[in-house]
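J.: whatever this is, show me its structure:
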Amino acid sequence: ESYGLCASNSIMFNHESPRRGETFVSRKISRAVAAIKHGLQKELFLGNLEAKRDWGYAPEYVEGMWRIVQLGEGDDFVLATGETHSVREFVEAAFAHADLDWKQFVKHDPRYERPAEVDLLLGDASKAKKILRWEPKVRFHELVRIMVDADVDLLSRGTPRERLGRLP
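T.: Reported below is the predicted structural model:
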């Protein structure tokens, strides 16, 4: 207000896409599924499989940010799907999409447990829905499919080992 600026704040819950960094659990899972499918990896080590997250599709969140900017006046918004799924559900969906039994490949490793892990993250985007008319359309299983397909496709082009980078 002091400088006549229009500023908004957006709290965005987990928004995923094939461009997500490989250190994030969603991409770590989709990348591992692709590598296992191509015979380039044998196991996937994960921490807390019971952590629940509100996972949405990143391009839709970008649309939400664009709608916030179009308002012309500052406000605060939450962008989220309003539903949670556990890391275990992400693993199950990703491996099932690739016709793999996740229990054969996923191993628990306490080194990946976070000391200050939040068990549940769930957003309420009702204000964004009402004011911005923003609502996520890509549901959880479709999001997982998009990510797994992108990583499988990435490894199908060229030399898989070169595309994958350093393996665990």
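J.: every contact and neighbour count from this point should use C-alpha atoms.
T.: Fine.
J.: now the longest helix along the chain: buried residues?
T.: The helix that spans the most residues within the chain, counting by DSSP state H, is helix 140-156. By 16 or more other Cα atoms under 10 Å, the buried positions in helix 140-156 come out as 140, 143-152, 154-155.
J.: could you do stretch 96-115 as well?
T.: Quick answer for stretch 96-115 (16+ other Cα under 10 Å): 97-98, 100, 102, 105-106.
J.: let me know the closest of those residues to residue 133.
T.: Using Cα to Cα, residue 97 comes nearest to residue 133 of the buried residues of stretch 96-115, at 31.7 Å.
J.: now do the contacts for the residue nearest to that closest one when sequence neighbours are not counted.
T.: Distances taken as Cα to Cα, 6 or more residues apart in numbering put residue 145 closest to residue 97, at 6.6 Å, once the chain neighbours are dropped. Contact analysis of residue 145 by Cα atoms under 8 Å, 6 or more residues apart in numbering lists 93-94, 97.
J.: do you have the helices of this structure handy? List them.
T.: Along the chain, counting by DSSP H, helices occupy 25-37, 58-70, 87-97, 126-127, 140-156, 160-164.
J.: okay if I get those as JSON lines plus distance to residue 9?
T.: Compiled in JSON lines, the helices of the chain are given as follows (distance: least, Cα to Cα, whole Å):
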{"stretch": "helix 25-37", "distance to residue 9": "25"}
{"stretch": "helix 58-70", "distance to residue 9": "9"}
{"stretch": "helix 87-97", "distance to residue 9": "28"}
{"stretch": "helix 126-127", "distance to residue 9": "13"}
{"stretch": "helix 140-156", "distance to residue 9": "25"}
{"stretch": "helix 160-164", "distance to residue 9": "36"}
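J.: please give me the structure for this one as well, since I'd like to look at both together:
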Amino acid sequence: MSAVRAFVTGATGQDGSYLIEQLLEEATEVHVLVRAEESEAGSTHPLPQQVHQHVGDLAVGTELEALVAAIEPTEVYNLGGLSSVALSWQEPALTAQVSGVAVGHLLKATHDLQERTGRSVHFVQASSAEIFGRTSRVPQDETTPLRPLTPYGAAKAYAHHLVGVWRARGVHASSCILYNHESPRRPDAFVTRKITVGAARIARGLQDELAMGNLDARRDWGWAPDYVAAMVLAARDAVARDYVVATGVSHSVRDFVRAAFQAAGVEDWERHVTLDPRFARPSDAPELVGDSTRARKVLGWSPTVPFEDIVARMVRHDLALLDDAQP
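T.: Model (predicted):
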């Protein structure tokens, strides 16, 4: 029996898949929450055989509490929830439930487990820079006031506050405020993967245009496995704290598009990109860039992959997928 037993939600997403790989490499016993449909039909990122799967739903708090009580984890990583900012406008109530209220159930369950067993259980919440919203402070750090602009950001802000509430009650609970982070495992429903897939398809002559919304929004983009590593470091530090996890460098969506087309070998990218108001969000934070000084000093964390390399890795992956699909 492993000395470390982790319970992970959101296990089949981009971050969850990288987290599980890291935990298994460290000989951690890994338990994950999966929805019934994922259990029956498989998932985007198939789970390794040694992972213990538990069917449940973030929208059903009693199921979450019962699972934590039964599994008795030493670490809880909450990466689950509705992860699309755009979709949160269409499903605001569901977003509040699975990205906000569910965190309260998990924290309560963690507290109750500690009370029952007499041992510390370390909890990590995957928070988001969207909690800062239309902030006047650039860059943002752990002291920046929360001013979310979207249902997604509001749900994450509620969850972020809950972490502080339960930490004050003795739970080793940390919130990792993750800025935008990408990899080839990012679903193509996200704008970054839409860009890299589009650039790859245009490079191979399979389409001619890429329709975009706001090219001027600026974000702080990092490498997803780096951000997962930060969450594990936070879970295992002696003191629970909140951490901004970011590179400290911002780029515009236009920069991302330019880098993607360059990586795909398309120089005249502007003639292929059109603006479509259908893809513009109702409200978008103008610039989110993080100050990760605390994570760097306390955890010894630092990002390892530069912006251009992140984009290039995603484009190479998408080009390879297209080439492999050719007869």
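J.: overlay them and tell me the TM-score.
T.: Once the chains are laid over each other, their TM-score by TM-score structural alignment, normalised by the length of structure 1 reads 0.90; 160 aligned residues with a Cα RMSD of 1.5 Å.
J.: got the buried residues for the host helix or strand of residue 62 of structure 2?
T.: Assigned by DSSP states H and E, residue 62 of structure 2 belongs to helix 61-71. For helix 61-71 of structure 2, the neighbour count (16+ other Cα under 10 Å) marks 61, 63-65, 67-69 as buried.
J.: where in structure 1 does that helix align, residue-wise?
T.: The counterpart of helix 61-71 of structure 2 in structure 1, using TM-score structural alignment, is absent.
J.: name the helices or strands packed onto that helix?
T.: Counting contacts by 3 or more Cα pairs under 8 Å, 6 or more residues apart in numbering; DSSP states H and E, helix 61-71 of structure 2 is packed against helix 102-117.
J.: list the contacts of the closest residue to residue 18 of structure 1 other than its chain neighbours.
T.: Excluding the flanking residues, the one nearest residue 18 of structure 1 by Cα to Cα, 6+ apart is residue 147, at 5.1 Å. Shown in contact with residue 147 of structure 1 (Cα under 8 Å, 6+ apart): 17-18, 27, 30.
J.: farthest-separated two in those?
T.: Largest separation among those by Cα to Cα: 17 and 30, giving 10.2 Å.
J.: the two: which is more packed in?
T.: Neighbours per residue, other Cα atoms under 10 Å: of residue 17 of structure 1 and residue 30, the larger number sits with residue 30, 28 against 18.
J.: what's near enough to touch whatever residue of structure 2 lines up with the more buried one?
T.: Correspondence of residue 30 of structure 1 to structure 2, assessed by TM-score structural alignment: residue 196. When contacts are counted by Cα under 8 Å, 6+ apart, residue 196 of structure 2 is found next to 257, 260-261, 311, 314-315, 318.
J.: next, work out how far apart residue 196 of structure 2 and residue 304 of structure 2 are.
T.: Plainly put, residue 196 of structure 2 is 21 Å away from residue 304 of structure 2 if you go by Cα to Cα, to the nearest Å.
J.: quick one: map residue 85 of structure 2 onto structure 1.
T.: Match for residue 85 of structure 2 (TM-score structural alignment): no aligned residue.
J.: make that residue 289 of structure 2, sorry
T.: Match for residue 289 of structure 2 (TM-score structural alignment): residue 122.
J.: which residues touch that match?
T.: 13, 53-54, 80, 82-84.
J.: let's see if you can find the most crowded of the residues you listed.
T.: Tallying neighbours with other Cα under 10 Å puts residue 80 at the head of the contacts of residue 122 of structure 1, with 28 neighbours.
J.: that one reaches residue 121, doesn't it?
T.: No: at 10.0 Å, residue 80 of structure 1 and residue 121 do not qualify as touching, with contact defined as Cα atoms under 8 Å.
J.: mutual contacts of those two, please.
T.: Shared contacts of residue 80 of structure 1 and residue 121, defined by Cα under 8 Å, 6+ apart, comprise 13, 54.
J.: roughly how far apart are the residue in structure 1 that residue 235 of structure 2 lines up against and residue 62 of structure 1?
T.: With TM-score structural alignment defining the correspondence, residue 235 of structure 2 maps onto residue 69 in structure 1. Residue 69 of structure 1 sits 11 Å away from residue 62 of structure 1, taking Cα to Cα as the criterion.
J.: now residue 74 of structure 1
T.: Counting by Cα to Cα, the gap from residue 74 of structure 1 to residue 62 of structure 1 is 17 Å.
J.: ditto for residue 68 of structure 1
T.: Here residue 68 of structure 1 is placed at a distance of 10 Å from residue 62 of structure 1 (Cα to Cα).
J.: what about the two, which has more around it?
T.: Between residue 68 of structure 1 and residue 62, counting by other Cα under 10 Å, residue 68 is the more crowded of the two (23 against 14).
J.: for the more buried one, give me its contacts.
T.: Counted by Cα under 8 Å, 6+ apart, residue 68 of structure 1 has contacts 8, 132.
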